[in-house]
Structure formats: C-alpha cells, structure tokens
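Here's a sequence, model it:
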Amino acid sequence: MTGIAADLSRCPTPQELMDMAASQTGVDDFGDPARNAGLAALVESIERGSWQGMTDQARALAIDYLTHQLVTRLRLVADRKAYPEIARQTIEAPLIVVGPPRSGSTLLHTLLSLDPDNMAPEHWICREPSPPLALGTPTQERLDAAEKRMMDLFSLIPDVFVTHPYMIEEGSGALAECGSDILSLAFTAQQLWCWWGDDSYRDYLLKADHSAAVGLHHDFLQHIQWGNTGTRWALKGSDHMLWLAELAAQYPDAKLIWTHRDLSQQLASLASVQAILLGLNGHPVTPEARRAQGRKAMEFQWAITDKAMKSREAIGDDRFFDSNYHELMADHVEGVRRIYDWAGLTMSDRHADAIRNWLANHHQTKHGQHRHSPEEFGMSAERINEQFASYTEKFGFGFGIRPGMTV
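This next block holds a predicted model:
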C-alpha cells in the first residue's frame, strides 16, 4: 500500500478512498453523487466506532475492500458510457426473495436459480463485473482475483464457512446477495453494519431514502444481463426489507417473496452469524461480545421487520408471496411450485429434477453443524413474542410459534 492507505493509524476519509480508486483506474466518474451517501455514513461510523479496536491486518483489509468497491463503481460507469447497449437492457418481472436472514432465503434462492430460464448473479461477477459478459468469456485470472479477494476477507472469520457451507464448495461461484454483493457498491448493506458499523450507520440504513442505491442495483443488473442467456432474474437479499418501498418502485412488476421461519430458530441463527462477523476486527470474539452482538442483532431485526411491514402495507399484499420455511423443508419441489403458481409461471420437469439432484448432493450439515441457542443470546419466548407481536399476528410466526399452532 502507498500514501494514505499505508497510514493505518487513522481511517481514510471518503474523498481519500475515492482518490485511491481513481488512481487505480485512471477514471474519476463514480456516477450519481447521491450513491455516495452510504460511503459517507459508513466511514463516519467506522471512524467513530470499530477503527480503534481493529488490528492493522483488519484495517488494511477494510481499506482494500472499500477501495475495491469504488474501483468497481468506476469501471461500471466507464463501461456504461462505452457500451450504450447496457443501458438498453430491460429487467422484466424478476423473482426477488426479500425475507430476513436465516429464514431459508438462501436455500430458496438456490432452488429458484436451478430453473434453466432463470439468471442469478454469482459472487465473482459482483467482485469483477468488468468487462461485460457480452465482450467474451471471463478469463481465469479474473475468476481467481475474485476468489482471492473473497477468501482474504473471510480468512479472519473461518467459522463463516459453517454458517454458509456453499462457499466451501463453490467459492466465488456461489450465488450472490443483492445487499452484501450488489448494494454494497453503494455502501448500503446490513452486512457492513455487522462488520464495522455502529449505531449511526444502523440508523442510516433504517431512515435514509435508498432510491439512489436501488437505482445502482438496477444498473448493475443491466450490466451483467448484457451477454447473459437467461430470460428472468432470480434474486435474493434480506437487506431488501430495509428498502421495500424503493425496491417495489424500481421494479413495479417484480414478484416479491417474503420468507418466514420460527423466530426461535431464525433469530438465534442470525445472532450467531452476526457475532461471527465481529471477527473482522482481527480479534477473537469473546462470549460477552457474542451476547452483546446477539442482543443488538435482535433489536435491529425487529426495527427492520417493523419498517418492512409498514412498507408492505403501502405496497399491497398482492405483490408478495409468503414462503413458509418449514413447509419448504418438508417438500422443496412443491414449495417452489407454489411460488411459480402464484407468479403465473410453469415449473418445468427439468427444474424439478434439478432441485432433486441438487438436494441429493448438498446436505445441510455436510461441512459442520452451526450450533447456537436462543438462551446463549439472552433471548426468551416472552420477550420475543411481546416485541414481535404484530408480526406474529399478521404472519403466524413467533418464538416457538408457526402457522397452525396455538400461541
């Protein structure tokens, strides 16, 4: 590293990060300035919060990550100028999974992606999207660069592979999240709060107008659609609950799929995953830090859920399909078929067979057991069911509660 990047005693400013990215690419057009609001909020949060407690290795990785996101932004804008066909791509009626983390959304997204007619972004193209696919097959060097960048970051948090086992076998070829892998280009992602953010960044995510960031999401899909052979996007992002109104406005014909799971399982799993991510500060995560992060995760998830429910009321229930995790696990093919029936689509035999074949080769605990319990994070049925009462009333899910059970 050179210049400010070599000075790990302080967090670089947004402008310094942008200058570093520009020096690496030779261009300086980052697109709509409104898409920089997340960077300013995140850097302020890092500087005030996690920076002082990070090791030099963790600081260097953070700077590299932030700079690379900006480098990617610069390249996307440059490609869009050079190839007008990108902006002419139409994103039609995407299937978008919008449920909370650890509610079966990744599994459902995977099953949707197995339809030969569907397109689903992968990690590598979110990290190395330029040049566009229409210009030729990506080189091995490009794929290797994406793989290394992902593994370097995760080297500080090896337990992430138990919670996300697909990363072991598929690496950067694994399916990407809309939030952590695409909207993070606008520095608007819940994952960034888990990694480095404090209360100020959490409040930014909850209160800001994210239209500009969702617009970047749309531009990114246009970019990677040019040269793709699919006909319909299958997307997933638990972060979408933070900006459902903006998402529904950007994609008025989108089919929105909200995943639900018993909160005693979903919230404990979420708290455990977010506690693991604390390792990105370079230090071992203590039991006390795990419990504290678990409590913060639970409070944040309620705030997100409450906001999403209010947005959904304004959008209209008819735009949403509610997917029951427990029913999906009981019969994966029928679970997906119900979604297709609701969306006015026909599930092909090829798709059903692909789901069965995938499930036969991917067992949930193949790479280790993700162990966690609600008690570990101070979660009680009484407290959760009181806090999530309006959610339980509407959808039938609570702590130890599923539709059809007596509360």
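
drop to CA atoms for contacts and neighbour counts, all remaining ones
Fine.

Neighbours of G282, how many?
Residues lying near G282 (other C-alpha atoms under 10 Å) number 18.

residue contacts, it?
Residues counted as contacts of G282 (C-alpha atoms under 8 Å, 6 or more residues apart in numbering) are M54, T55, Q57, A58, L156.

where does Y340 land in three-state SS?
Following DSSP: H, G, I helix; E, B strand; the rest coil, Y340 is assigned to helix.

Distance-wise, check F300 relative to L39.
Remark: distance between F300 and L39 (C-alpha to C-alpha, to the nearest Å) = 20 Å.

Check K255 too.
Computed as C-alpha to C-alpha, the K255 to L39 distance reads 30 Å.

now swap in Y201 and tell me
Distance, Y201 to L39, using C-alpha to C-alpha: 10 Å.

so L153, which of the three states?
The local conformation at L153, judged by three-state DSSP, is helix.

How about the contacts made by it?
L153 makes contacts with L61, L280, as judged by C-alpha under 8 Å, 6+ apart.

Also S348?
Contact partners of S348, counting by C-alpha under 8 Å, 6+ apart, are D115.

buried subset of the contacts of G282?
Neighbour counting with 16 or more other C-alpha atoms under 10 Å marks M54, A58, L156 as buried within the contacts of G282.

Now the first one: closest residue in space that isn't a chain neighbour?
Translated: M54. N281 (4.5 Å; C-alpha to C-alpha, 6 or more residues apart in numbering).

ok, the one you found touching S50?
Yes: with contact defined as C-alpha atoms under 8 Å, N281 counts as touching S50 (7.3 Å).

who has more neighbours, these two?
Between N281 and S50, N281 has the larger neighbour count (other C-alpha under 10 Å), namely 24 against 17.

Find residues that contact each of N281 and S50.
Common neighbours of N281 and S50 (C-alpha under 8 Å, 6+ apart) are W196.

Longest helix in the chain, please.
Across the chain, the longest stretch assigned as helix under DSSP state H is helix 287-315.

between the very next helix or strand once past that helix and helix 287-315, how big is the angle?
Sequence-wise, the next helix or strand downstream of helix 287-315 (DSSP states H and E) is strand 320-324. On the basis of axes from the mean of the first three to the mean of the last three C-alpha atoms, to 10 degrees, strand 320-324 is oriented at 140 degrees to helix 287-315.

one more to put side by side:
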Amino acid sequence: MAQHASQFTVNDNQRPRWMHWLNWGGRRLQKLGIQVAPLNEASLLAAAQKQSQLNDWGDESFRIGLQTLLTALNEEADLSLVGRLFLRSDLVRLLTNRLKIQETLKRHPEILDTPIHRPLIIMGLPRTGTTFLQRLLAQDPQFRWLRLWELLDPCPPPEQDAPKPDPRIQSAQKITQQYETLAPAFNTTHFIGAQQPEEGNILFEHAFATPLFELRAHVPSYRAWLRTQEMVSEYQYYRQQLQLLSWHWPGRWLLKAPSHIWWLDALTQVFPDACIIQTHRDPCTVLPSICSLATIARSIYTDQVDLHGIGQYWLEHLTAGYKRGRLFRKEVSTASICDVQYSELTQSPIETVQAIYKFFGDQLDQVTEQRMKQWLKANPQSKHGIHRYSLEQFGLTETEVKQQFP
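Modelled structure (predicted):
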C-alpha cells in the first residue's frame, strides 16, 4: 500500500539553504570552465603524499579501481559542488590512510603475524538487520569490533588501554556532524556515531573496491567493473588491516558487511575458519529501505536524485548479489553459515543470539546475556526516528520484486 508522500523519511531530509546556494555557484563556475575540487588521480595522489609526507604506495593495483571510480564520478554522477568538495576530501583521506598503512606495515612486519581466529562475520542483503545484530553482539566483551573512528583513520594502530581518549574520536565526531547537517534524515535510516560499531566495508574503501561508493553516487561503469573482480587480493588487504587494528587491541573479531554476500568465495578463502551469519528479510521491504538510504546519502553529492532510477539500480544490484550468494551456498555446502530471519531477530533477539552461539559451539553466559538485554532496553528500534518508505515511491511493485527473488 502506498504511503502519503509527506510520510516518507526522504521528505524529512531538508538540506541547509547555504548548500543550495553553494551548489548554484558551482554550476555557474562550471559554465565558465572553472572546475572546483578536481577529481583526478594525479591531484589526489599528490595531495595525499603532501598530507602524509610519505610516497611509498606498496602494491599499486588499487589505482585501477581508483581510476575507474574517478571516471564514473566525473562522467556519470552529476556531482554538485558540495559533493565534489566532500568526495575530494574523502578520497584524499583514503589515499593518505593507505600511505600510512603501508608505512606502518613496512616498519612493523610482525603485524602480519597477528592471528585472526574464528571471526564472527555478519552478512546478507543490506537493511536485513545486520547493523542491529552486530551492535547487539558487540555487548559480548569477548568480541573486538570496528569503531567508526578507527575505520576512518586506522594509523597509528589504536591501543586498547590507551591512557587518554584518542583524538581521532573527536575528528570522527566532526564527520558525523557534517553528515547530520548535510543529510538531516541520515541518522533515521542508519545511525552513525564515532564510537559505534560499523561495517568493515569501510576498510575496502582503501582498495577502492566496495559498493559503498555506489551508495553515494550514480556510478554504473564502476559497478560494472567491480562485478568483474575476484576480490581475493582486496580481502587479503582487508585482513592485513584487521591485523594492524588488532595488533595492540586483541580479541575475537565481530565483523559485518552486507556486501560479503557478493564475494563469499573470496571471503572464505581468506578467512577459512570464519563463522558466518546470513540475515534474511522480505525483499519487498529491503528494496525500498535501501533505496531510501541511497536517496538520502546521494543528496549530499548531487542535486539530481532520480527516485525511480535508484529503484531500478538497487533492484538489479541486490538481485545479482542475492543470486551470487545463493549459487555459492549451493556449490560450497561446507561453509559454516548460520541463517537468521529478521522477524525472529527483532521479535526474539535474545533467543536468536542463543541460537547463533549454539550453532557455532559457543557459550552465552548470563552476565553477557544481561548486558544484551540492557542494551536492547536502551536502544529501541525507533530511538533515532521511524524510517518510512514504500516500493511505489521508487517506481517498484511487489510483483516485480518477487519475480526477481524466488
């Protein structure tokens, strides 16, 4: 059933007036042949080298993904001035991080001997409860999970018992405040906080190989390229970053990224003892939810957001990921994957967690269970607002979606 337009969360996403004026100025400058915030490889690499005072890139295969992304951003994304400024800052940060990671691994090769044992990895289509489950399981002190601040700036490797708060926490808080200003409805769809658990997908940005870029911008040629990648080397680099982050902060990793469903073969090859959880939810709910999130995210980077175009884009994208994951599970029956239904997770979260622990041969003690119950009480589903959306809003129908997800 269609909802009234005013009830949709995307309609609450009222961007600040100065943003419209700045983007207007950017369009005027572009007509005069003046391009602010250039998104070209040479400029970005030079900026990262200057900022970090480093120049050893290590394995330079990442540049193929970077070049592909930049071409798509410049030719397909219809970026606004604010979008270009924001993306340029982001890309320079990622390149700077890559230089610092390379330098740290070069100075401390022993980092790559850091063990990663039986990581608990959550995956599934986006908007299927992966974030909720990760943050619930994060109440178990045995787990080491990724905080947003260390994802945004992994070097120097964080210390578990640092004598004072890491200054990177404050830097990450400024970034979350920027998101809140530029896309006011973003936290309703996906709450972000500097010290909140976040998805490991962000580390794949350092390899310029992740669907996260597609969430921000219309980049179909980049998506086409990404689908041809086997991703084994990218997952190996992901593992190296996890080793770096757990060097001075050990623990059993609790990780999540919906996009793992795309590359289960690479994931299980690089993490052969991984304990994998796959979440499931009605695709007729998943599709409009991810479309709503993408619409709000893209509003930061462009003034031209085509709702029906986003609907078709994500229908095709999620269908392809769903089929690839299903094919892997059919062909590789030895993979240790625990299935979790969204309805059961939200209605009976503690019982669902108990079932997960039992599946993998782990024990849920009473103290940890109580911590989880306290977290649930303090974090009701509507704590940051109610996310409202519909299939019709994005030009989709139940029949069309169900045909793609048998």
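
returning to what we had before: using the three-state scheme, assign the aligned partner of the residue nearest to M54 of structure 1 in structure 2.
Using TM-score structural alignment as the criterion, N281 of structure 1 maps onto Y301 of structure 2. Judged by three-state DSSP, the three-state class of Y301 of structure 2 is coil.

Name all residues that make contact with Y301 of structure 2.
Applying C-alpha under 8 Å, 6+ apart to Y301 of structure 2 gives the contacts L79, S80, L81, V82, G83, R84, F86, L87, R216, A217.

go with 7 Å
L79, S80, V82, G83, R84, R216, A217 (C-alpha atoms under 7 Å, 6 or more residues apart in numbering).

Likewise for I86 of structure 1?
R80, Q222, H223, W226.

Aligned counterpart of the first one in structure 2, please.
Residue correspondence, TM-score structural alignment: R80 of structure 1 in this structure matches L105 in structure 2.

Run a quick neighbour tally on the residue mapped onto I182 of structure 1 from structure 2.
The alignment partner of I182 of structure 1 in structure 2, by TM-score structural alignment, is L203. Residues near L203 of structure 2, counting by other C-alpha under 10 Å, number 25.

what do you get for the one 3 residues further on?
In terms of burial, H206 of structure 2 registers 24 neighbours under the definition other C-alpha under 10 Å.

Hmm, it is touching T96, no?
No: assessed by C-alpha atoms under 7 Å, H206 of structure 2 is found out of contact with T96, at 9.3 Å.

follow-up on the earlier one: from the buried ones among the contacts of G282 of structure 1, pick the one nearest R350 of structure 1.
Closest approach between the buried ones among the contacts of G282 of structure 1 and R350 of structure 1, by C-alpha to C-alpha: L156, at 39.8 Å.

Would you map the helices across the stretch 101-250 of structure 1?
Counting by DSSP state H, counting those that start in this stretch, the stretch 101-250 of structure 1 has helices at residues 105-113, 123-127, 140-154, 160-163, 166-170, 190-195, 199-207, 211-225, 244-250.

which one of those lies closest to R35 of structure 1?
The closest of those to R35 of structure 1 is helix 211-225. By C-alpha to C-alpha, the value is 5.5 Å.

If we ignore the residues flanking it in sequence, what's nearest the match of R80 of structure 1?
Distances taken as C-alpha to C-alpha, 6+ apart put I111 closest to L105 of structure 2, at 6.7 Å, once the chain neighbours are dropped.

Before we go further, that neighbour is sitting in a helix, right?
Yes: counting by three-state DSSP, I111 of structure 2 is part of a helix.

how close does it get to N40 of structure 2?
Plainly put, I111 of structure 2 is 33 Å away from N40 of structure 2 if you go by C-alpha to C-alpha.

before we move on, what about W314 of structure 2?
Note on W314 of structure 2: its distance to N40 of structure 2, by C-alpha to C-alpha, is 27 Å.

what do you get for E198 of structure 2?
Computed with C-alpha to C-alpha, the distance linking E198 of structure 2 and N40 of structure 2 is 29 Å.

So between these two, which is more surrounded?
Between E198 of structure 2 and N40, counted using other C-alpha under 10 Å, E198 has the larger neighbour count: 24 against 15.

Distance of that one relative to L152 of structure 2?
As judged by C-alpha to C-alpha, E198 of structure 2 and L152 of structure 2 stand 10 Å apart.

would JSON lines of the contacts of I86 of structure 1 with distance to G237 of structure 1 and neighbour count be doable?
As requested, these are exported to JSON lines (distance: C-alpha to C-alpha, whole Å; neighbours: other C-alpha atoms under 10 Å):
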{"residue": "R80", "distance to G237 of structure 1": "24", "neighbour count": "18"}
{"residue": "Q222", "distance to G237 of structure 1": "18", "neighbour count": "21"}
{"residue": "H223", "distance to G237 of structure 1": "19", "neighbour count": "27"}
{"residue": "W226", "distance to G237 of structure 1": "22", "neighbour count": "19"}
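
how do the residues you listed look in structure 2, which are kept?
Compared against structure 2 with both residues aligned by TM-score structural alignment, their matches' C-alpha atoms under 7 Å, the contacts of I86 of structure 1 retain R80, Q222, H223, W226.

Give me the aligned partner of the last one over in structure 2.
So that's W226 of structure 1. Aligned partner of W226 of structure 1 by TM-score structural alignment: W247.

Tell me the buried residues in stretch 23-38 of structure 2?
Using 16+ other C-alpha under 10 Å as the test for burial, stretch 23-38 of structure 2 gives N23, W24, G26, R27, A37.

host element of the first one?
Spelled out, it's N23 of structure 2. Counting by DSSP H and E, N23 of structure 2 is part of helix 17-31.

so that helix matches what in structure 1?
Using TM-score structural alignment, helix 17-31 of structure 2 lines up with nothing in structure 1.

for that helix, the distance to its chain's centre please.
On the basis of C-alpha atoms, centre = their mean, to the nearest Å, helix 17-31 of structure 2 sits 29 Å off its chain's mean C-alpha point.
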